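Student: below: sequence and its predicted model.
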Amino acid sequence: MPLLRHVQERRGHLVGEEVALVRPYLLAHEHRMHREQSQRERRLQRERRTAAALASMGIDYDIAIAI
C-alpha cells in the first residue's frame, strides 16, 4: 500500500534552518541577557535617585564614579 501524499512529504530529511524549533540554550541566553539588562536599569535608576536625594542636600554625586 503506498503512503499518503502528506506522509510522503513529511518523510524527507529535516533541514535545521527550516524547522521552527527554539533551542533551550538560546532561550536561556536571551533570558539571562534580559535579566542582566533589567538589573542594569534598576541599578542606574537607584543611582539617579541617590544623586537626586544628595543634590537636595547640596552634595554632588557622580553616577559614573559610583557605577
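Tutor: Thanks, I have it. Everything quoted here is computed from the prediction, not taken from an experiment.

Student: okay, CA-based contacts and neighbour counts for the rest of this
Tutor: Fine.

Student: what ranges do the strands span in this structure?
Tutor: Shown for the chain, no strands are assigned by DSSP state E.

Student: packing partners for the longest helix along it?
Tutor: Assignment by DSSP state H gives helix 24-56 as the longest helix of the chain. Counting contacts by 3 or more CA pairs under 8 Å, 6 or more residues apart in numbering; DSSP states H and E, helix 24-56 is packed against helix 63-66.

Student: presented hereafter is structure B, for comparison with structure A:
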Amino acid sequence: MSTAPLVLCAVGLCTMMIAHVMAAHKTFIIKRKLAKKAKQNRPLPQWARMKTGSKIRYNAKRRHWRRTKLKL
C-alpha cells in the first residue's frame, strides 16, 4: 500500500490528509480482515432491540466508509 498526500478544501479551510490507497491485488489476510469488518458494519437486529427493551437502540460501532478509515 502506498500513501499519497491529499489536499481537501471546504469553505475556505484547506487541510492536509494522508490517503491510503487500497491495492487491487489484496493478500488473503487483508481480504479476510476487510470481510470481517464488512460483516460487523451492520445495524442492530430488531430482536435485540426488543430483548433489551429499547435500551440499546443502535450499533455504536457503526463505521462510514469515507469518514472513518480502517487501520490495516
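Tutor: Nice, thanks for sending it over. What you see is a predicted model, and the numbers here were worked out from it, not measured in a lab.

Student: TM between them?
Tutor: TM-score for the superposed chains, counting by TM-score structural alignment, normalised by the length of the first structure: 0.34, backed by 37 aligned residues with a CA RMSD of 3.5 Å.

Student: could you give me the buried positions within the longest helix of the first structure?
Tutor: Counting neighbours by 16 or more other CA atoms under 10 Å, one finds that the buried residues in helix 24-56 of the first structure are 44, 47, 51.

Student: my read: the second one touches residue 55, true?
Tutor: When you say that, I think you mean residue 47 of the first structure. No - counting by CA atoms under 8 Å, residue 47 of the first structure does not reach residue 55; the two are 12.0 Å apart.

Student: what is the neighbour count of residue 7 of the first structure?
Tutor: For residue 7 of the first structure, the neighbour count with other CA atoms under 10 Å is 9.

Student: gap between residue 31 of the second structure and residue 46 of the second structure?
Tutor: 29 Å (CA to CA, to the nearest Å).

Student: try residue 37 of the second structure
Tutor: 21 Å.

Student: more crowded one of the two?
Tutor: Per other CA under 10 Å, whichever of residue 37 of the second structure and residue 46 has more neighbours is residue 37, with 14 against 11.

Student: show me what the helix or strand harbouring that one is packed against.
Tutor: Assessed by DSSP states H and E, residue 37 of the second structure sits inside helix 28-40. Using 3+ CA pairs under 8 Å, 6+ apart as the contact definition, helix 28-40 of the second structure packs against no other helix or strand.
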